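# Sharing a sequence plus its predicted fold:
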Amino acid sequence: MVQEICLLLLKASAVYFLCINVVYAVLMLLSWMKIKRYRTRLKDETVKDLPAVSFIIPAFNEESLIVETIQTYLSLPQAKKEIIVINDGSHDQTMKLLQTMFQLQKVQDRIFKSITQPELIVLEAPHMGKAQALNYGVTHATYDLICTMDADTIPTARGVEACLRSFATDSKLVAVGGVIQVLNSQVLKDNSPLEARSKEWLTSFQRIEYLRAFVCERLGWSFLGSTLLISGAFCMLKKEAVRKIGGFNHRSITEDFDLIVRLRRAYQGENHHFKILPITTCYTQVPRTIKHLSIQRMRWQMGLVQTLSENISLFFNPNHGPLGLFAIPYFWFVEVLSPVVEALGLVLIPYALYQNWVSLETVFMYLGIGLFFNLIITLIGVYFDNKYVSKKKYWSCTQSTIETLFLHLGYKQLTSWWRLIALFRSFSKNKAWGDKPREEIIHQTL
């Protein structure tokens, strides 16, 4: 009886991961179609005047990088822009550095403007958390388009222009984002990393993760009109849309995911668009220690469960088209439940081997097939990025192959374990974000 149950669960797990791989393959194909469609439309589009945009950047204890980060925004070629920095109750030198380096002048209570950079506005506030800080910034935004950014995120001129162009040509567009790349260097030139840290495996693994998530997956969902998440590290959207749903939800620990899901509900049936563009919009810092990576991934998982649970009515809801019928179930069955299935497999496979219920050859065969399939996905993503998305030739096929193999033989199991823990913690009340360490950024101008 025990043997039958064990083998049945193992077969069910194999079918489960086979289905996931089929879905990945379909999304990868759709991503390719998205890239081709975007390139075709780009050739036919003629935009004379791009709209203005307000960049909104919450900053909490960002003294190590705030000045250089703001410099990257000021260096963007877009003429009609403003940069709104919200000093969210920092207790380090963030505000003092901003005042000194940009010669801030107080114009109203807690509102400062730069004498040397007229497009820079700094709002001072008691510590409210990221969501409330964003809402505070929205209330002071001058332009109809806003772009939420993280203080450790570096925008690209091509990405900003592509998003503005999308709004100029699509009156039904509500929110747009692009491909986010890992900032793997402290030294920048023209708002791009100048050199890579090839020896930092933790950073390299996250680069692969971001590549697969954005280039091989989210572009596919965007092609289906089922974009469910536009990362808060770079999300450009209409200000009126944010106001329509009451702003960012301060109770959510993943306010960016929560915002897009609520916007999708608010604009149901109105034929409005949410897009991910096949172009690099920004580079962002990622955790460089196991400790901070574990904290980040558990929070992401708890935020995922929180937002999906609060919007359970979307699950298999035909009124939302592919979003309700495919995207939402995918997030439930894959993003939420896969750590449970993986943990089950890691327990049952050694036990079945010990009992001689399965052969070692069979286990290695399935493992090899899985690794080969994931390697193909990575290499196709590398090709897409090098040729169409970033066009920077950052990726080496040989190094990406090695990193992918190690990614699925240790690192992935570790992140799945953190996500599994987060599933149980999702039922607790302690869901604060906490601090995230920052690195100094050097912007090379010569």
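Thanks, I have it. This structure is a prediction, so every number in the text was calculated from the model and none was measured.
# From here on, just use CA atoms for contacts and neighbour counts.
Will do.
# biggest helix in the protein by residues?
If you go by DSSP state H, the chain has its longest helix at helix 2-44.
# any idea how far residue 444 lies from residue 193?
10 Å (CA to CA, to the nearest Å).
# thought residue 417 was touching residue 337?
No: with contact defined as CA atoms under 8 Å, residue 417 does not count as touching residue 337 (11.9 Å).
# Between those two, tell me which one has more neighbours.
residue 417 (19 against 15; other CA atoms under 10 Å).
# for the longest helix of the chain, packing partners?
For helix 2-44, the packing partners by 3 or more CA pairs under 8 Å, 6 or more residues apart in numbering; DSSP states H and E come out as helix 219-223, strand 273-284, helix 338-354, helix 360-384.
# Run through who's touching the helix or strand that the first one is followed by.
Which is helix 219-223. Elements were assigned by DSSP states H and E; along the chain past helix 219-223, the next helix or strand is strand 234-238. Residues from elsewhere that reach strand 234-238 (CA atoms under 8 Å, 6 or more residues apart in numbering): 144-150, 155, 163, 174-178, 180, 281-282.
# here comes the other one, which I'd like you to weigh against the first:
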Amino acid sequence: MEDPHGVARSALLWSRYGDVAPPIALIVPAYNEELNVVVSVHSMLALEYPNYEVIVVNDGSKDGTLERLTEAFELVKFERPYEEVLAHEPIRGLYASRRTDRLFVIDKVNGGKADAQNAGINVSRAPIFCVIDGDSILEPDALMRAAQPFIDDPERTVAVGGTIRIANGSRIDGGRVTEVRLPRKMLPLYQIVEYLRAFLMARLAWSRINTLMLVSGAFGVFRRAEVVAAGGVTKGSIGEDLDLIIKLHRHMMDSGRDYRIQFVPEPVCWTEAPETLGVLARQRARWQRGALECFFRYRSMLFNPRYGRVGFLGFGHILIVDVLGPIAEVLGYILMPTFWLLGILDAEYLLAFTALIFVYGVCVSVCSLILEEAELQRFPRARDLATLTVAAVLENFGYRQINNLWRVKGWWQHLRGDHSWGEMTRTGLGAAEK
């Protein structure tokens, strides 16, 4: 069911920005995404935006990703001149769709997600590009909302991130989320709470002081000229989204230019979350390796006065939360009970400290849920809000602890030089339609 308030807001956005909205290229890296890629592309072709093109980059998929796209959109080979300003693996062919002039597909040798993004940037012609995962669905007005900072402040805005939401369980029809429903499994429910806490509270706050260090690789909008000037996406990077934002901060500051990297909560992108512990463990360990890789690659920026708040606050946050945080928390799980058993720590102090930690975690999660509903209002049923409130409480008892163990595993993999991506098994967004 359409939200009448959302329709009215979209119409107002169109009337205000439709004539001045800049051309945008949607770059969709896709590796083994045959389950979701057609649904995702349909959602992109249905976006409410006046001037855009969709460039799907098939990064040497081993499944039927290219075949599914060819069948669904009647792809044919074509020639399109482009300048190779960024390095990437060879392109095997360019395809256009007989059904729409907005869709193009790049078929290339596998080089990883960062490499695929660079290929898409080269082939794109628009001054602004949007990176979106091949398993994601944008809300119809998401691109217009994400482009608003580029229209309002074109000189300073270099990157904009939107909200990532989990689509597991929701009804999807024609490439759109037509009914928001919660997943039946607890693991995706916990991840919904995580995403609410990470996006609406943390990133909005960092954005206000222009110290946002991460625009999600699932949905980010960038000024092409600045990304090219910064050297593009670092090839082989595991945390390519974090890496790109750090590079943009460094490039703009080294150039002595005033700029903005913003988070805007209203543009919503729906994505599929892992539903099994094994897949989620691989994802979180990879995220940890990506954060460590970026931190040590750009460690010269840490506490460097040249980089101002980014060097002190942004990199300081990465040091505390991503580098030291997992190890410190897991050590706490071991040392606190050990000190109690050895008689070093009083039982009353241990219980009081443990209660404080859990109460603080529950308060942050529940407050994130309240703020999200007040801002975006994506959960129409009171029962869903009640379910999420229970999940926001329960995730503090076991789920967050095992997450830290996965992150410590990511630390160990980083020390061993493991750069593998890991297999991300999908169930398919289309499954939510049934």
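Noted; the coordinates are in hand. Given the structure is predicted, the values throughout are model-derived calculations rather than measurements.
# What would you report as the TM-score here?
TM-score for the superposed pair, counting by TM-score structural alignment, normalised by the length of the second structure: 0.88. Supporting figures: 404 aligned residues with a CA RMSD of 2.3 Å.
# right, and the helices and strands packed on helix 2-44 of the first structure - which one's nearest residue 205 of the first structure?
For those, the distance to residue 205 of the first structure is smallest for helix 360-384, at 11.5 Å, taking CA to CA.
# C-terminal to the closest one, what's the next element?
Using DSSP H and E, the first helix or strand after helix 360-384 of the first structure is helix 397-406.
# Tell me the buried residues in that following helix?
By neighbour count on 16 or more other CA atoms under 10 Å, the buried set for helix 397-406 of the first structure is 400-401, 403-404.
# Dump those into CSV; add distance to residue 341 of the first structure as well.
CSV is the format used below for those (distance: CA to CA, whole Å):
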residue, distance to residue 341 of the first structure
400, 27
401, 26
403, 24
404, 21
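# quick one: which of these is nearest residue 201 of the first structure?
Once CA to CA is applied, the member of the buried residues of helix 397-406 of the first structure that ends up nearest residue 201 of the first structure is residue 403, at 7.9 Å.
# show me what contacts that closest one?
By CA under 8 Å, 6+ apart, residue 403 of the first structure lies in contact with 201, 204-205, 208.
# now swap in residue 206 of the second structure and tell me
Residues near residue 206 of the second structure by CA under 8 Å, 6+ apart: 212-213.
# Can you check which part of the first structure stretch 229-240 of the second structure sits on?
With TM-score structural alignment applied, stretch 229-240 of the second structure matches the range 244-255 in the first structure.
# quick one: contacts of the matching stretch?
Outside stretch 244-255 of the first structure, the residues that touch it by CA under 8 Å, 6+ apart are 129-132, 134-135, 232, 242, 256, 258-259, 262-263, 266, 299-300, 302-304, 306-307, 431-433.
# next one: stretch 333-352 of the second structure
Residues contacting stretch 333-352 of the second structure (CA under 8 Å, 6+ apart): none.
# so where is stretch 339-349 of the second structure in the first structure?
The alignment of stretch 339-349 of the second structure onto the first structure (TM-score structural alignment) covers residues 352-362.
# Where do the helices of the stretch 51-200 of the first structure begin and end?
Taking DSSP state H, counting those that start in this stretch as the test, the helices found in the stretch 51-200 of the first structure are 66-74, 94-102, 130-139, 157-169.
# Which one, of those, ends up nearest to residue 421 of the first structure?
Closest approach to residue 421 of the first structure among the helices of the stretch 51-200 of the first structure (CA to CA): helix 130-139, 24.3 Å.
# which other helices and strands contact that closest one?
Applying 3+ CA pairs under 8 Å, 6+ apart, one finds that helix 130-139 of the first structure makes contact with strand 53-59, strand 81-88.
# For residue 26 of the second structure, which residues are in contact?
Residue 26 of the second structure touches 52-55, 129-132, counting by CA under 8 Å, 6+ apart.
# Quick one: neighbours of residue 316 of the first structure, just the number.
Residues lying near residue 316 of the first structure (other CA under 10 Å) number 17.
# any idea what it aligns with in the second structure?
Checking TM-score structural alignment: residue 316 of the first structure goes with residue 303.
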